[in-house]
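Q: Pasting the sequence and the predicted coordinates here, then a few questions.
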Amino acid sequence: MNDTIPTMGKPSPRRSLSRVLLEFLGSMNLAITLLVVVAVASIIGTVLQQNQPYPDYVRKFGPFWFDVFSRLGLYDVYGAGWFIAILGFLILSTSVCLYRQAPLRVREMLRFRTQIRADSLRGFQQSAEWRLPDRDLAGTLAAVTGSFRNFGYRWQIKDHGDHQVAAAMKGRYNRLGYLFTHAAVVVIGVGGLLDGNLWLKLKEWRGEITLETRNLAARDIPPASRLTPGETPAFRGNVMLPEGSAANFVFLRLRDGFLLQELPFAIELQDFQVEYHTTGQPKSFTSKVRIHDEEHLGATPLEAVIRVNHPLVYRGYAIYQSDFGDGGSKLELRAWPLTTARLDAVDAQGEIGSALKVAGPTGPLNLELDDFRLFNLLPEPGAQPGDRKFRNFGPSVGFKLRDAAGEAREYLNYMTPSQLEGRWFSSAGAHPSGR
C-alpha cells in the first residue's frame, strides 16, 4: 500500500499588527461611518440651540428628558467628549488615507505607464486589439501620436526592443481634487477640535480649572475659574457691553457654568446703532469701539467700526457682534400686585442692568431690570405657517423678582395693550428663573 502525503501550498505571509491597523484606519468604510455620525451630531447641534442656561432646557423638555439629553451632552454637542473623540478618529482616518494614497496619486500625475505589459492591457475592461499588417511601425506611431496631439494629450513612447509602448495622459491635475478634498476634511476637523473647547476639556480633566456656577461679578471670580491671555490657543466667548463701558475679559459658557477669559487689551463700546425696516424688524447693527492696549498702541487707542459680517480682527482676536440688548435705558415703573388683596401701586425708578429694593407681599424683594425692547415684531396671531405676517406688539420690559432666599421669578411685560379678536388685552408672562 502506498501512502500519499498531502502537500500544502505556500502559506500567505502574516501581516504585522501595524499594517493591519494602518489599513483599518485608512479604510473607506470607517471614514464614511465616522463622517455620517459627525453629520448627524452636527444636525442635532444645529436644531437644538446650544449652550443655553440649564433652567431654559428644564422648562422646555421637562426634568426627565433634560437629564437624558444632559447625560448625552446634547446641550454642548461640539464640546462633548464623544463628539471630540469621533472627530479625532475621523481626522486620523482621513490623514492615514491621505498618507497612503498621496504618493500614488502624485506618481500617477507625473509618470507615464510605459512599463505595462501586453497581458495587463488585455485585462482592462475597456481594451481593443488590432493587427495592421499593411502599416509599418513608424507610420503607426505617427498616426497614434497625431491623434494624441489632436485631442490634447501628452504622451511618451518607450522602446522595449521587441515592441514599443505609447502612453498618453490628460487631465492629470484632476487628481489633485482627491488630495485637496481629504486635506480639507483634516483642516476642518482640526478647526472643529479647537472650536470644541478641546484645550478646556483637557485642563478640566487635569483639575487645572473649575467651572463657576454662582452669579458673581467679574472681579469676584476666583483664580481657578480664570484663564490668562494665551493660556488656550482658541476660544469663543462673549461679554455684554453697555454704551460707554469697557471690558478686558469675556465669559466662556460651559455646560451649567462658565469661565472668565482675560484679554490682553480692553474693548470700549462708544456707540451702538440699530437700523430698522419700516415693519419694525431690525435691519443692521453697528458698533463703534475703541481698543485700549498700552503695550502695543501706547496712549492712543485704536478706533474701529464693527458691522454685521465685518468683525474687527486685532492681534489674532476676531471681535464681532453676536447679540444686542438694552444698554441702560432709564425706566419709571408702576406695579400692581396681582396675588394679594393690596391694590396700592408700587412706584420704582431705575435703569436696565440695575437692581432695586421693592416691597413684596411677604417681604422685600430685589427687582432686577434685565431688558427693554422698543419693538417686538412677532407673528400675527392666527397666521398660518409660511404666511410671513408680523405685528409690532410695541415696547416690552423684562425683569426678575428675587426673594431673600435667592430664588427668582422672571417676567416679561408688554407696555401697550394688543387687540385680539376684537378685544383689548394686556400681555405679560412669567416663569421661575432660579438664577
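A: Perfect, I can see it now.
Q: switch to C-alpha atoms for all contacts and neighbour counts from now on
A: OK.
Q: what's the burial count for H292?
A: H292 sits with 22 neighbouring residues when counted by other CA atoms under 10 Å.
Q: Over to V186?
A: Counted with other CA under 10 Å, residues neighbouring V186 total 21.
Q: just W82 next, same as before
A: W82 has 13 neighbouring residues, counting by other CA under 10 Å.
Q: For it, give its distance to W199.
A: 15 Å (CA to CA, to the nearest Å).
Q: try D67
A: From D67 over to W199 the distance is 26 Å, taken as CA to CA.
Q: now swap in D293 and tell me
A: The value you get for D293 to W199, if CA to CA is used, is 26 Å.
Q: alright, now check it against this:
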Amino acid sequence: MASVKLALFLIALLASTSIIGTVIQQNKPGEHYPEQWGENAAKVIQALNLDDMYNSVWFLCLLGAFSLNLIICSLDRIPTVIKMVRKDNLATDPDRLPKMKLHKEEKIVGGSLTTATEEVKKYLNRKGWKPDSRAQQYGTLFFSQKGARTRYGVYVVHLSILIILLGAVIGSSTVATKILGDREFAFKGGISLPETAESDFIFSYTDDKKIPLGFTVRCNYFDIHYYPGSSMPKDYLSNLTVIEDEKEVLTTTIEVNKPLIYRGITFYQSSYNQIGAAIIKLRETTSGNVHAFPVDPQNYSVTNKWQEGGTDAMIRIQSARPIQTPDGKSSTEMKIWLMDSDGPPSMFPLMYGTPVIVERPKAKYELSISPHFATGLQVAKDPGVWWVYTGCALMLIGLYMAFFMSHRKIWAHVYEIDGQPMVLFAGHANKNSFGFAKTFSSLTEDFAKRK
C-alpha cells in the first residue's frame, strides 16, 4: 500500500472511469438509457450504476483505496523529510564545505579572528540570513536556512487531495442513504414546476422518492428567449420565491450557471417543457414586477388579483374568439378587463405574440399571452462542498510550496590561516539551483565589496 506504482494505477483507474461517467449522462430517467444506448447496454449501465457512477459503491471504494494508499505513502516517507528539516546542520564537517558546488573563500583584512567572526555574523544578519553558530576546533561555523518547511509542500498537496475526497464522500447521496441512514443529509434530485405553482419537495434521482425541502419554492414565471429568426433557445430563466413559515423570504431569478442557494440546497435551471395551456404575463414597467396568471380554457371569467404599489389590482378575460393572423395561422384574441384603485377599468384586446401596453393613472403595464411552461429544476444538497473548496485552496498552497519555493542553506566558516582571518561561504538549495546560484553569488560579492 506504500507503493507509488499502486498510486499511479489507482489514479489511472479513477481517470478512466471518470471518462465513462462523462460519456454516459448521469442521473437521467430510466427510459433515457435504452433510447440512447440500446436495451443490452442499458442493462449493463444500470447493473454497474454507471447512470449514477460517482455515487456508486464501487467508485467510492476506489476513492477509499486511493485515499488509503496516499495516507500510507505519506506516513512512510514523511519521517525522512522531518529528519531533513530538523537536521543539525551546524554539525556539518567544515571540510565538506569546499566540496559543495557553491562555495567561495574570502580574506578578512585587518582585525583578529574574534572581530572577523563578529563581522561575518553582522553581515549575515544584515542580509536577512539570521544565523546560528557553533565554535569549531579551528574557528566558528555559522548556518542559516530559509524555506525548510517547503519540503512539506508535497504532503500539503496529499492532505488537500484527502480533504477533497472527504468532501466528495460527505456529499454523496449513497453515503447519506446507506451509511448515515438520512436521505435528507445529502441528495440530488429534481422537479418540474409549472409557472405559478409551488412545491415543498423534490424527487430523488436515485429512487424517484419524494425528498422534503423544509420550505416551499414557487415558480412565479418562466421566460425564454430565442435566437432571431429561429426556434433555438438563446437563454431561459425562472423567477423563484422561497416561502418559509408562510412568509416570502427570498425572490430571485435563476438561469443556467446562475443558481439559487438557500439553506445549503442549490436549485439549478436545467430544462423546461410546455404544458399546453396559455398564461398571461403582466409586467409593471416602472418597478419591473412581473405577475403571471394561467388561463383556464374552461372558465375564462376567473378574476385574478395582485398588489402593485400597495394597492389592489385585478384582471379578467371577458371573452375569447378564434382569429386568423395575417400570415394565415390560427390564433386566439382575448378581450381583457383590467382594474386598479385608480380610475375606471381598462378594456382592450390581447392576442398571442403581440404585447399590449396599458397605461393607468399611476402605473404602466405591458401584457402578453404565451404558452404555459414548467421549469425543470435540478436540486442538490452537498454538505461536502466547503470541504472541497477548502481542499482546493490548500492544494494551491501546497503546489506553490512544492514548485515555486525551495529549501535554501547558507554556511559560513570563519577560521584563521597563519594569523590571517578567512571566511568560507557555501550554499545549497534543493530546487531552483540556478536562481539560488545568483543569490549566493550576490551574497559573496557584496561581502567582498563591503567597507
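A: In hand now; what should we look at? Keep in mind that this is a model prediction, so the values were computed, not measured.
Q: Quantify their similarity with the TM-score.
A: Here the superposed chains carry a TM-score of 0.53, computed using TM-score structural alignment, normalised by the length of the first structure; 279 aligned residues with a CA RMSD of 4.2 Å.
Q: Neighbour count for D67 and W199 of the first structure, which is higher?
A: Counted by other CA under 10 Å, D67 of the first structure and W199 do not tie: W199 has more neighbours, with 17 against 14.
Q: I'd assumed T232 was in contact with the more buried one.
A: Yes. Counting by CA atoms under 8 Å, T232 is a contact partner of W199 of the first structure at 6.4 Å.
Q: mind listing the helices in the stretch 301-450 of the second structure by residue range?
A: Under the criterion DSSP state H, counting those that start in this stretch, the stretch 301-450 of the second structure contains helices at 385-404, 433-449.
Q: against the first structure, where does the first one fall?
A: The one in question is helix 385-404 of the second structure. Counting by TM-score structural alignment, helix 385-404 of the second structure falls onto no part of the first structure.
Q: Run through the neighbouring helices and strands of that helix.
A: Using 3 or more CA pairs under 8 Å, 6 or more residues apart in numbering; DSSP states H and E, the elements in contact with helix 385-404 of the second structure are helix 153-170.
Q: where along the stretch 151-300 of the second structure do the helices fall?
A: Under DSSP H, counting those that start in this stretch, the stretch 151-300 of the second structure gives helices at 153-170, 173-174.
Q: could I get those helices as TSV with distance to L250 of the second structure?
A: TSV is the format used below for the helices of the stretch 151-300 of the second structure (distance: least, CA to CA, whole Å):
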stretch	distance to L250 of the second structure
helix 153-170	28
helix 173-174	27
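Q: most tightly surrounded among those?
A: helix 173-174 (a mean of 26; mean count of other CA atoms under 10 Å).
Q: how far apart are it and its match in the first structure?
A: Superposing on the first structure places helix 173-174 of the second structure at an average distance of 2.5 Å from its equivalents, by mean CA distance after the TM-score superposition for the first structure.
Q: re the thing from before, among the helices of the stretch 301-450 of the second structure, which comes closest to P98 of the second structure?
A: helix 433-449 (14.4 Å; CA to CA).
Q: Tell me the residues of the first structure aligned with the closest one.
A: Counting by TM-score structural alignment, helix 433-449 of the second structure lines up with no residues of the first structure.
Q: Please apply the same query to stretch 346-356 of the second structure.
A: Against the first structure, there is no aligned range for stretch 346-356 of the second structure (TM-score structural alignment).
Q: repeat for stretch 17-33 of the second structure
A: On the first structure, the counterpart of stretch 17-33 of the second structure by TM-score structural alignment is residues 41-57.
Q: what about R154 of the first structure, how many residues close to it?
A: By other CA under 10 Å, the residues close to R154 of the first structure number 15.
Q: Show me where the stretch 251-400 of the first structure has its strands.
A: Per DSSP state E, counting those that start in this stretch, the stretch 251-400 of the first structure carries strands over the ranges 257-276, 282-292, 302-307, 312-314, 317-319, 330-335, 346-351, 355-360, 363-373, 377-379, 390-392, 396-402.
Q: most tightly surrounded among these?
A: Ranked by mean neighbour count, those are led by strand 396-402 with a mean of 21 (mean count of other CA under 10 Å).
Q: Measure how far whatever helix or strand comes next after that strand is from the centre of its chain, please.
A: Following strand 396-402 of the first structure in sequence order, the next helix or strand is strand 408-414 (DSSP states H and E). Centroid displacement of strand 408-414 of the first structure relative to its chain, using CA atoms, centre = their mean, to the nearest Å, is 31 Å.
Q: Report the angle between strand 408-414 of the first structure and strand 363-373.
A: Computed by axes from the mean of the first three to the mean of the last three CA atoms, to 10 degrees, the angle separating strand 408-414 of the first structure from strand 363-373 equals 40 degrees.
Q: What range does strand 408-414 of the first structure cover in the second structure?
A: Mapped onto the second structure using TM-score structural alignment, strand 408-414 of the first structure covers no residues at all.
Q: Next, the angle from that strand to strand 396-402.
A: On the basis of the same axes, to 10 degrees, strand 408-414 of the first structure is oriented at 160 degrees to strand 396-402.
Q: just the helices in the stretch 1-150 of the first structure please.
A: Under the criterion DSSP H, counting those that start in this stretch, the stretch 1-150 of the first structure contains helices at 17-25, 28-47, 54-72, 81-110, 118-122, 137-150.
Q: Could you say which of these is packed most deeply?
A: Comparing those by mean neighbour count (mean count of other CA under 10 Å), helix 81-110 ranks first with a mean of 17.
Q: mind putting the helices of the stretch 301-450 of the second structure in JSON lines, distance to N239 of the second structure and mean neighbour count included?
A: Conversion of the helices of the stretch 301-450 of the second structure to JSON lines gives the following (distance: least, CA to CA, whole Å; neighbours: other CA atoms under 10 Å):
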{"stretch": "helix 385-404", "distance to N239 of the second structure": "25", "mean neighbour count": "17"}
{"stretch": "helix 433-449", "distance to N239 of the second structure": "57", "mean neighbour count": "14"}
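Q: In a markdown table: these, plus distance to F143 of the second structure.
A: What follows is those, written out as a markdown table (distance: least, CA to CA, whole Å):
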| stretch | distance to F143 of the second structure |
| --- | --- |
| helix 385-404 | 23 |
| helix 433-449 | 14 |
